[in-house]
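Asker: Sequence and computational prediction follow.
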Amino acid sequence: MCRWIAYSGTPVLLSKVLFEPENNLIDQSLHSRLGVETTNGDGFGVGWYAPDLAAPAVLRDVGPAWNNRNLHDVATHVRSGLFFAHIRATTGTAVQQTNCHPFRKERWLWMHNGVIKEFRRLRRDLALAVDPALYSDIEGSTDSELMFFIALTFGLREDPPDAVARMAGLVEEIGRRHGVQHPLQMTVAVADGERLWVFRYSSEGASRSLYVSAEVDALRALHPDVSFLREISDETRLVVSEPLGDLPGAWREVPESSCGIVRPGQDVLQAFEPR
């Protein structure tokens, strides 16, 4: 499995989130506390949005995140108000750059932690669901990227929660057809440059961990001495596979079978189920 971070809010240097917290993503790549694997060293990726650019930038590599000088250099020089970071532990597909998250299509970024069980058996039937006009853009061999392109086929650009629900429903339908019990396990983040959607779901009702940061104004009241909280807006949010530290009151578990929408104004948390 994998670990990931999605950040939305006041533009900050990527290193503020990726390197500085106590249980930062680099530490998680070596010593994950809540992941299926303690070590996540099968590649990494970051994707970020910058003003006035038509598409997000992506940096991905097959080596482990903990000793990559390019990642450190980029993170200490790039500032963004919406970015993704992902460290990979493969569930069976090749360790190669095109299999590293996040995946990009136009203004969309997508990353995933989890698995489609028995993916080798289900892959052909799932691939047939992808719009032929999109199929040639698939670069890698992961279940995660295929999930992204199925969601694009099902209308991700117009209605992300509905498209992801249809994608999940298709995976479960095809899985049942092949006799696979509990075919889908996922936490997913997807963004369009302005909004961030996150999903936590599994066919067996025992999804991988996912947490969202508490409201910034409440955290400032609890921890007035934390300088980072004074530098960011009230609308800043972090969604993470596991908390970045042990600051009391800082993290709330995302409920099982749910979809969260982080956007300007009121955030939304709603129930999620495949269809």
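Answerer: Perfect, I can see it now.
Asker: For the rest of this, base every contact and every neighbour count on C-alpha atoms.
Answerer: Noted.
Asker: Can you mark which positions in stretch 16-27 are buried?
Answerer: Within stretch 16-27, the residues that count as buried by 16 or more other CA atoms under 10 Å are 17-19, 21, 23-27.
Asker: Please apply the same query to stretch 130-150.
Answerer: 130, 135, 138, 140-150.
Asker: Output those as JSON lines; include the columns secondary structure and distance to G43.
Answerer: Conversion of the buried residues of stretch 130-150 to JSON lines gives the following (DSSP: H, G, I helix; E, B strand; the rest coil; distance: CA to CA, whole Å):
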{"residue": "V130", "secondary structure": "coil", "distance to G43": "26"}
{"residue": "Y135", "secondary structure": "helix", "distance to G43": "24"}
{"residue": "I138", "secondary structure": "coil", "distance to G43": "18"}
{"residue": "G140", "secondary structure": "coil", "distance to G43": "13"}
{"residue": "S141", "secondary structure": "coil", "distance to G43": "14"}
{"residue": "T142", "secondary structure": "coil", "distance to G43": "13"}
{"residue": "D143", "secondary structure": "helix", "distance to G43": "16"}
{"residue": "S144", "secondary structure": "helix", "distance to G43": "14"}
{"residue": "E145", "secondary structure": "helix", "distance to G43": "15"}
{"residue": "L146", "secondary structure": "helix", "distance to G43": "18"}
{"residue": "M147", "secondary structure": "helix", "distance to G43": "19"}
{"residue": "F148", "secondary structure": "helix", "distance to G43": "19"}
{"residue": "F149", "secondary structure": "helix", "distance to G43": "21"}
{"residue": "I150", "secondary structure": "helix", "distance to G43": "23"}
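Asker: take the one below as the second:
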Amino acid sequence: MCRHVAYVGPEEPLGRLLVEPAHGLYRQSWAPRRQRYGTVNADGFGVGWYAPGDPVPARYRRAGPVWADLSFADLARVVRTRALLAAVRDATLSGADAEAAAAPFAAGTWLFSHNGAVPGWPGSLAPLVSGLPPEQLLSLEARNDSAFVWALVLARLRSGTPDGQALGDTVLEVARAAPASRLNLLLTDGDTVSATAWGDTLWYLARPGGGTVVASEPYDDDPHWQEVPDRTLLTASRTEVLLAPLQEPADALAAAPARGPARAASPKEPST
């Protein structure tokens, strides 16, 4: 199991979003408050962020715990960004992939993370291999369930499927193959965030000063944090958050932003 967070909004130092909050991702690496599976996220970490004028994100990933990396502390203090995706990792199974197994995974303008696990891996997902191009299988960054789920999402994205629908369709496909899977997925292109709540906690915050945070758990005690119901697709911009149930057919997910059953208040409106 892992913890992850994504942000889109006004430019901020990485540390203000990841390190400074009382219960930020940095602290969640050893003391998460709402993690249901596992207790310490010390099997790697990573952050991806977008620099002004460059749509392709940079990444910094390591195989060890975030609290032991002094270089990250310096980087988080001075690097500013308008969007990021970061994660701390608790490996489901041991492996030799080191930092390659640490989220965020990346391709083009996208950053991706998986909070959860696929039981029976790799055999449970073997039937899904035929749906992936051979070159994509051969270029997997790591040999774990998260990297394979990312490959399924990426194949859909590259075929032109909208970000939210690519996540939703992948969750439903994997859940059919491995019904007990926990599939909280997080995806950003630097302008929007898409996420799924499937088996673990997911929260969002529409910040009064502008910007949206989507995270495994709140990084502070701000009363405006909202929990996402299980089996839900979330799509967010800097100013609004839309939710849609994930039990719907795949073609319905594409229309979710236009008719989602719940809409969060924009940063200019009070949340209740």
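Answerer: That came in fine, so what should we check first? Nothing here was measured: the structure is a model prediction, and the numbers come from that model.
Asker: Work out the TM-score between the chains.
Answerer: Once superposed, the chains reach a TM-score of 0.84 (TM-score structural alignment, normalised by the length of structure 2), with 246 aligned residues with a CA RMSD of 1.8 Å.
Asker: Closest one of the buried residues of stretch 16-27 of structure 1 to S207 of structure 1?
Answerer: Of all the buried residues of stretch 16-27 of structure 1, S207 of structure 1 sits closest to L25, with 20.1 Å by CA to CA.
Asker: from what I can see the closest one touches F19, true?
Answerer: Yes: counting by CA atoms under 8 Å, L25 of structure 1 does reach F19; the two are 6.9 Å apart.
Asker: if we can go back for a sec, closest to G81 of structure 1 out of the buried residues of stretch 130-150 of structure 1?
Answerer: F148 (22.8 Å).
Asker: Between the two ends of stretch 230-250 of structure 1, how far is it?
Answerer: With CA to CA, to the nearest Å as the measure, stretch 230-250 of structure 1 spans 14 Å from end to end.
Asker: Give me the buried positions along that stretch.
Answerer: The neighbour-count check on stretch 230-250 of structure 1 (16+ other CA under 10 Å) flags 232, 234-244, 250 as buried.
Asker: Counting neighbours, what do you get for G108 of structure 2?
Answerer: Per other CA atoms under 10 Å, the neighbour tally for G108 of structure 2 reads 10.
Asker: separation between the residue lying closest to L269 of structure 1 once chain neighbours are set aside and T90 of structure 1?
Answerer: Of all residues not flanking L269 of structure 1 in the chain, G260 sits nearest, at 4.4 Å (CA to CA, 6 or more residues apart in numbering). Noted for G260 of structure 1: a distance of 26 Å to T90 of structure 1, by CA to CA.
Asker: Also M1 of structure 1?
Answerer: Where T90 of structure 1 is concerned, M1 of structure 1 sits at a distance of 6 Å (CA to CA).
Asker: closest to S80 of structure 1 among the buried residues of stretch 16-27 of structure 1?
Answerer: Distance to S80 of structure 1 across the buried residues of stretch 16-27 of structure 1 (CA to CA) is lowest for V17, with 11.0 Å.
Asker: Would you mind giving the secondary structure of T10 of structure 1?
Answerer: Of the three states, T10 of structure 1 takes strand under DSSP: H, G, I helix; E, B strand; the rest coil.
Asker: give me every residue that touches it.
Answerer: For T10 of structure 1, the contact set (CA atoms under 8 Å, 6 or more residues apart in numbering) comprises 80-81, 232-233, 235-236.
Asker: rerun at 7 Å
Answerer: Counting by CA atoms under 7 Å, 6 or more residues apart in numbering, T10 of structure 1 touches 81, 232-233, 236.
Asker: So which of the residues you listed belong to strands?
Answerer: If you go by DSSP state E, the contacts of T10 of structure 1 have G81 in strands.
Asker: Can you list which of the contacts of T10 of structure 1 carry over to structure 2?
Answerer: Checked against structure 2 using both residues aligned by TM-score structural alignment, their matches' CA atoms under 7 Å, the contacts of T10 of structure 1 keep these contacts: 81, 233, 236.
Asker: neighbours around A163 of structure 1, how many?
Answerer: Using other CA under 10 Å: A163 of structure 1 sits among 22 other residues.
Asker: Now do the SS call for the equivalent of it over in structure 2.
Answerer: Here A163 of structure 1 is matched to A166 in structure 2, going by TM-score structural alignment. The three-state label given to A166 of structure 2 by three-state DSSP is helix.
Asker: what about A166 of structure 2, distance to G48 of structure 2?
Answerer: Between A166 of structure 2 and G48 of structure 2 the computed distance is 20 Å (CA to CA).
Asker: and if you look at T212 of structure 2?
Answerer: 16 Å.
Asker: Quick check, P13 of structure 2 in contact with R82.
Answerer: No: under the criterion of CA atoms under 7 Å, P13 of structure 2 makes no contact with R82, lying 8.9 Å away.
Asker: Those two: which is more packed in?
Answerer: Counting neighbours by other CA under 10 Å for P13 of structure 2 and for R82 shows that R82 has the greater number, 20 against 16.
Asker: SS state for the aligned residue in structure 2 for W197 of structure 1?
Answerer: In structure 2, W197 of structure 1 lines up with S194, judged by TM-score structural alignment. The three-state label given to S194 of structure 2 by three-state DSSP is strand.
Asker: what do you get for L128 of structure 2?
Answerer: helix.
Asker: R166 of structure 1 versus the aligned partner of it in structure 1, what's the distance?
Answerer: In structure 1, the residue matched to L128 of structure 2 (TM-score structural alignment) is L126. Distance from L126 of structure 1 to R166 of structure 1, counting by CA to CA: 12 Å.
Asker: cool, D73 of structure 1 as well?
Answerer: For D73 of structure 1, the distance to R166 of structure 1 - CA to CA - is 39 Å.
Asker: Likewise for V78 of structure 1?
Answerer: For V78 of structure 1, the distance to R166 of structure 1 - CA to CA - is 35 Å.
Asker: Not including adjacent chain positions, what is the nearest residue to V36 of structure 1?
Answerer: Distances taken as CA to CA, 6+ apart put M1 closest to V36 of structure 1, at 6.1 Å, once the chain neighbours are dropped.
Asker: That neighbour: neighbouring residues, count only.
Answerer: When neighbours are defined as other CA under 10 Å, M1 of structure 1 has 19 of them.
Asker: need the contact list for it.
Answerer: Per CA under 7 Å, 6+ apart, neighbours of M1 of structure 1: 35-37, 88-91, 113-114.
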